[in-house]
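1. sequence and predicted structure are below.
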Amino acid sequence: MAIVLGPNRYGKAEVRVVRVTRDGGTHRIRDLNVGVFLSGDMDEVHLTGDNAAVLTTDTQKNTVFAFAKKYGIGELEEFGLLLARHFVDSQPTIHHARVQLEEYAWDRITGPHSFVKGGTEVRTAVVHSDGSGGAESVVSGLKDLTVLNSTGSEFHGFVEDEFTTLEPTNDRILATAVTAQWRHRGTDSKWDESYAAARNALLDAFATTHSLSLQQTLYAMGRRALEERPELCEVRMSMPNKHHFLVDLEPFGMDNDNEVYFAADRPYGLIEGTVLTDDAPDAPSAWN
């Protein structure tokens, strides 16, 4: 029986970089968490400890900071592509780069240089590159986008067995924290415009879909994004059901006409799914 080295990669995780851009007296802030993961001719470092092919993770970290200074941080995906292409193009032993990015929002307060941190929502991107002229993929997205419909949601007609206690309902609160990723057909999108439009499509579909299940809502959201944004070919979503249960107020002599709820944080239903166009190109590495 032979024992061999399988797929592998290495890199620097969670490089926190904040870039302040000064336009005269007015400042802009981009606050990122960047992960770099590289693969290529790395057999010897695993098998014999020979580090000749290794670009150190400390160098990867420094590159993130240097690129933030040299190029600034404009569109999230473009910054990721710059980094990924650099690592492959500059190092003969590196054949593939994966750059993962998260962006944390800061909202301007009164004045040119005062900010308050935004909500829990985080913008995300994952970039893969085999170097300039090679195969590339870009997946944009977001996580922790918390949304709620106070009505317009039902849930009934489900399987019932001896352990079922959940009552069917024709009117409930539907709430979730959306994690969504959408794959681009190419690497030449107007990233900020595309992100804002895809996000709006998801929100519009959530708000306007009369929901019979969270699964139905998930599909409607993914479908809307693909219908409105031709540069996208696939949407993947993970949506926990943030349950709101009606409180029994009868012991206090009170009715509860869908007005008072207990918000339960766990356990929760977790709904996940993929919506894609029938001509979506294969991109097995895009999600990994």
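-> On my side now, so go ahead. Note that this is a predicted model, so its numbers are computed, not measured. Numbers count the residues shown, from 1 in each chain.

2. from now on I want contacts and neighbour counts done on CA atoms only, so please keep to that.
-> Noted.

3. look up how far Gln91 lies from the residue in the chain sticking out farthest from the centre.
-> Distance from the C-alpha centroid of the chain peaks at Gly253, with 46.3 Å (Cα atoms, centre = their mean). The spacing between Gly253 and Gln91, counted by Cα to Cα, to the nearest Å, is 74 Å.

4. another structure for you, compare them:
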Amino acid sequence: MAVVLGPNRYGKAETRVVRVTRDGEEHRLKDCTVGVSLSGDMRDVHLTGDNSAVLPTDTQKNTVYAFAGKHGIGEIEEFARLLARHFTGAGPSVHHARVAVEEHHWERRGPHSFARASAETRTCVVHHDRDGSTTVVSGLEGLVLLNTTGSEFHGFARDAYTTLAPTRDRVLATAVTARWRHTAPPDTPGSPGAYDFGESHAAVRRCLAEAFAGTHSLSLQQTLYAMGSRVLETRREICEIRLSLPNKHHFLVDLTPFGMDNDNEVYVAADRPYGLIEGTVIDDAAPAPGPAWD
């Protein structure tokens, strides 16, 4: 049996950086968590302990802070691209850089006062190779959506263990995790028109919410496809979207012990277990994603 080194990478995970931009009396706040992973010619460090090709993870952390100070943090995709390009040029042993950023939202409450917003998080992952190729995947987590009606579930497969009753009217709720791949960054030759990542993110989020609200759902799977299709049909810069939709079940409470009817009005919101619906909607003309989703 031959034992060989397989794919590997290393980096600094979960570097928390907060950047305050002080434009006179009104300040702007960016609160991010950054993860860096580098890969390339790292054979010797694994096999012999030779660290000469290793850029310390502490250096990677310091670079995040230094770039936040030098360049500021605008759109997280642009910040991630700056870092990824820097790391692939940091030494001949680094062939590929992966930079992931989560942005934690704060709502303005005054010129220099903020309140932490909902649990929704904006995300991105950027991959950059030494040959200059870049892939950008934007996303969000924790977008909570709910329809009080307009959702059914019936005609499903049954076996000896099926107890679920079919329904023609139910509450449909989910907390969306979405990742979408850009055809090309907006400043790349051949990019599908001018846009910025902030405007694109807001538009994709709006498409997801509108499609969820406007789809008469016969299943959460059908709703997922409608949400993904709305994004691809509306936004030319997006070529693929992956969605993960937990079914946040709402069950009618039995009020008969209290001599009361429950005409689809009182529910218990179940925590777990929950159904988990996942799927990808693709522009079939789009190029293969490579490592973008890793």
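-> It's in. Values in this document were obtained by computation on a predicted structure and should not be read as measured data.

5. thinking again about what came up before, for the residue farthest from the centre of structure 1, what is the corresponding residue in structure 2?
-> Aligned counterpart of Gly253 of structure 1 in structure 2: Gly259 (TM-score structural alignment).

6. how close does its match sit to Val18 of structure 2?
-> 55 Å.

7. cool, and Val126 of structure 2?
-> Val126 of structure 2 is 20 Å from Val18 of structure 2, by Cα to Cα.

8. which of the three states applies to Asp204 of structure 1?
-> Classification of Asp204 of structure 1 using DSSP: H, G, I helix; E, B strand; the rest coil returns helix.

9. neighbours around the aligned partner of it in structure 2, how many?
-> Asp204 of structure 1 maps onto Glu210 in structure 2, with residues paired by TM-score structural alignment. Residues within reach of Glu210 of structure 2, counting by other Cα atoms under 10 Å, total 14.

10. now Ala66 of structure 2: how far from Thr59 of structure 2?
-> Counting by Cα to Cα, the gap from Ala66 of structure 2 to Thr59 of structure 2 is 10 Å.

11. mind listing the strands for the stretch 1-150 of structure 2?
-> 15-23, 26-40, 94-110, 113-129, 134-147 (DSSP state E, counting those that start in this stretch).

12. repeat that for the stretch 151-288 of structure 1.
-> Counting by DSSP E, counting those that start in this stretch, the stretch 151-288 of structure 1 has strands at residues 174-184, 232-241, 244-246, 261-263, 269-276.

13. compared with structure 2, how much does the fourth one deviate?
-> With the two structures superposed, strand 261-263 of structure 1 lies on average 0.7 Å from its match in structure 2, counting by mean Cα distance after the TM-score superposition for structure 1.

14. which non-adjacent residue is nearest Trp182 of structure 1?
-> Once flanking residues are discounted, Trp182 of structure 1 sits nearest to Val235: 4.3 Å by Cα to Cα, 6 or more residues apart in numbering.

15. show me the contacts for the counterpart of that neighbour in structure 2.
-> Under the alignment by TM-score structural alignment, Val235 of structure 1 pairs with Ile241 in structure 2. Residues near Ile241 of structure 2 by Cα atoms under 8 Å, 6 or more residues apart in numbering: Ala178, Arg179, Trp180, Arg181, Gly228, Leu232, Thr280, Val281, Ile282.

16. now stretch 11-18 of structure 2: how far from the chain's centre is it?
-> 17 Å (Cα atoms, centre = their mean, to the nearest Å).

17. pull up the aligned stretch in structure 1 for it.
-> Counting by TM-score structural alignment, stretch 11-18 of structure 2 sits on residues 11-18 of structure 1.

18. and the contacts of that stretch?
-> Residues contacting stretch 11-18 of structure 1 (Cα under 8 Å, 6+ apart): 29-38, 56-58, 60-61, 64-65, 68.

19. so how far does it sit from its counterpart in structure 2?
-> Mean for stretch 11-18 of structure 1 is 0.1 Å (mean Cα distance after the TM-score superposition for structure 1).

20. any buried residues in that stretch, and which?
-> Gly11, Lys12, Ala13, Val15, Arg16, Val17, Val18 (16 or more other Cα atoms under 10 Å).
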